[in-house]
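Colleague: Sequence first, predicted coordinates after that:
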Amino acid sequence: MRLHIHSPGRSGPRAWPSAPGDARFIALRADEPARDAASELAKVGLDDSTEAVFAHSYLAIPAALAVRESSVALVLVEPAFYDIARGHRDIESHISTIEHARLQLAAGNLWGYWTAIRPLMFGGPAQEVTWEEERAAAAEFARRTLPWGHGLRAEHLNAPRILVVTGGWNDEYEAIAGRLVDAGASHVVLPGHGHRAQDHPRFAEVASAFLDR
């Protein structure tokens, strides 16, 4: 059985368009601690029939924590494993920007937070003319769990059972993929779909080739 993790906001085939019709899906929240999400996944999503877990971005962290003591394979799309790539220039720059933004948030300045976050994560500057319609999105993003500080280490993972798929558009995710490859993981770049490489028409082929070998 191949289990596909998605967020509550993008469920089932919308999250994993190439998943087969009998695919199993489970929703995990991005605003709860990774270890809590990992415990939930292990309790309600994993069993002896689980061959592989598919996960994307931040949700790759609870997936990795949940299966690291097992032989379950991981197919990870641009995993946000910032912990394993600390020290890399692009990783440290990203973390520094986020931490500065969260200082603004802690001071009650959601607008100040958004002026740093929007260009970093969504492209284009924050503008006062669109602030009212973006305020809810800013508040929602501010509630998300940061993708570092979870004690995740490449050497703790069963790297030969990991496939990392990236889109080749962001040096941070390529750096993370590089650290996983150094530990023994496989890596494939599927360009043209940004952060959602699972939308690439060859994604299912690439994932199946890895899992079936």
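Modeller: In hand now; what should we look at? Numbering: from 1, shown residues only.

Colleague: C-alpha only now, for contacts and for neighbours.
Modeller: Fine.

Colleague: how many neighbours does Ala159 have?
Modeller: A count of nearby residues for Ala159, using other CA atoms under 10 Å, gives 20.

Colleague: ok, second structure coming up, stack it against the first:
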Amino acid sequence: MSVEAVYIHGAGRRGAAAWPSVDADSSEFLSFEPGSSITEQVETLVATRGARRPLLFAHSIGAVPAVLAAASGRIQVAGLVLVEPALYDIVRGESSIERHISAVTEARAQADSGNLRGCWAILRPLMFGGAFDPATWDAERPLAERWATTNVPWGHGIRRQMLTSIPTLVVTGGWNEEYETIARSLVADGAAHHVLEGAQHRPQDLPGFAVAIAEFTGALAAGTTSDRS
């Protein structure tokens, strides 16, 4: 089976830059408008896919509109490849997830009160590693401003078992308990899971990513992925 592959970025790199191991000349990359809401991103995905039945690749928070669109039935997909998917809604209550949400909520509260430095002092070690450094504040301020207002990946109504009828591969980097917790939940509902260590939140940058995808698409072609409906 030959299917169209469509690649959806996360909160950082966009377009082909978000998927450096993919052949940019023969691939399609969907980029959302900067500042667009998750709801707007779902509408963009539905509008651009039309009647086609793609294999959707989505990284990090890009998995949220991808899953919402696929689960809605408004587009038909051949399968999903979710790379470090930020599907926090399906694992609410787990300690690592709640710690992350609590920290981001506090950081946003600091930003809303006008204390962007206080926000960044929380977000920087949480998202990028390394403590806040006043010496680098001027250079990092634009990044802090973006992360203080970017979409958060929870509160969007994603529920467990939304994908039980869609062949799904989850790829994680084996470095962060939040993403491994999300992966375990998806696996419990029938998804396949591949861990690629060495690139943390970007396992798609590693050579082994292409191997994992070839195995998954081969199973799709052979019809040997599990039917979870």
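Modeller: Noted; the coordinates are in hand. Because the structure is a prediction, the values reported are computed rather than measured.

Colleague: TM-score for these two?
Modeller: TM-score for the superposed chains, counting by TM-score structural alignment, normalised by the length of structure 1: 0.93, backed by 212 aligned residues with a CA RMSD of 1.7 Å.

Colleague: Sketch out the helices for structure 1, chain order is fine.
Modeller: 12-15, 34-44, 60-67, 89-106, 110-117, 128-142, 171-183, 203-212 (DSSP state H).

Colleague: which ones are touching Leu28 of structure 1?
Modeller: For Leu28 of structure 1, the contacting residues are Ile5, His6, Ser7, Pro8, Ala37, Leu41, Leu59, by CA atoms under 8 Å, 6 or more residues apart in numbering.

Colleague: let's see it at 6 Å
Modeller: Ser7 (CA atoms under 6 Å, 6 or more residues apart in numbering).

Colleague: any chance of the helices of structure 1 in a markdown table, with distance to Ala23 of structure 1 and mean neighbour count too?
Modeller: Output for the helices of structure 1, formatted as a markdown table (distance: least, CA to CA, whole Å; neighbours: other CA atoms under 10 Å):
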| stretch | distance to Ala23 of structure 1 | mean neighbour count |
| --- | --- | --- |
| helix 12-15 | 9 | 17 |
| helix 34-44 | 15 | 17 |
| helix 60-67 | 17 | 24 |
| helix 89-106 | 34 | 15 |
| helix 110-117 | 34 | 21 |
| helix 128-142 | 29 | 13 |
| helix 171-183 | 26 | 20 |
| helix 203-212 | 12 | 14 |
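
Colleague: now those helices in JSON lines, with distance to Asp22 of structure 1?
Modeller: Output for the helices of structure 1, formatted as JSON lines (distance: least, CA to CA, whole Å):
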{"stretch": "helix 12-15", "distance to Asp22 of structure 1": "11"}
{"stretch": "helix 34-44", "distance to Asp22 of structure 1": "18"}
{"stretch": "helix 60-67", "distance to Asp22 of structure 1": "20"}
{"stretch": "helix 89-106", "distance to Asp22 of structure 1": "37"}
{"stretch": "helix 110-117", "distance to Asp22 of structure 1": "38"}
{"stretch": "helix 128-142", "distance to Asp22 of structure 1": "32"}
{"stretch": "helix 171-183", "distance to Asp22 of structure 1": "29"}
{"stretch": "helix 203-212", "distance to Asp22 of structure 1": "14"}
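
Colleague: which residue in structure 1 lines up with Ile101 of structure 2?
Modeller: Here Ile101 of structure 2 is matched to Ile95 in structure 1, going by TM-score structural alignment.

Colleague: And for Trp147 of structure 2?
Modeller: In structure 1, the residue matched to Trp147 of structure 2 (TM-score structural alignment) is Phe141.

Colleague: Alright, I will stop here.
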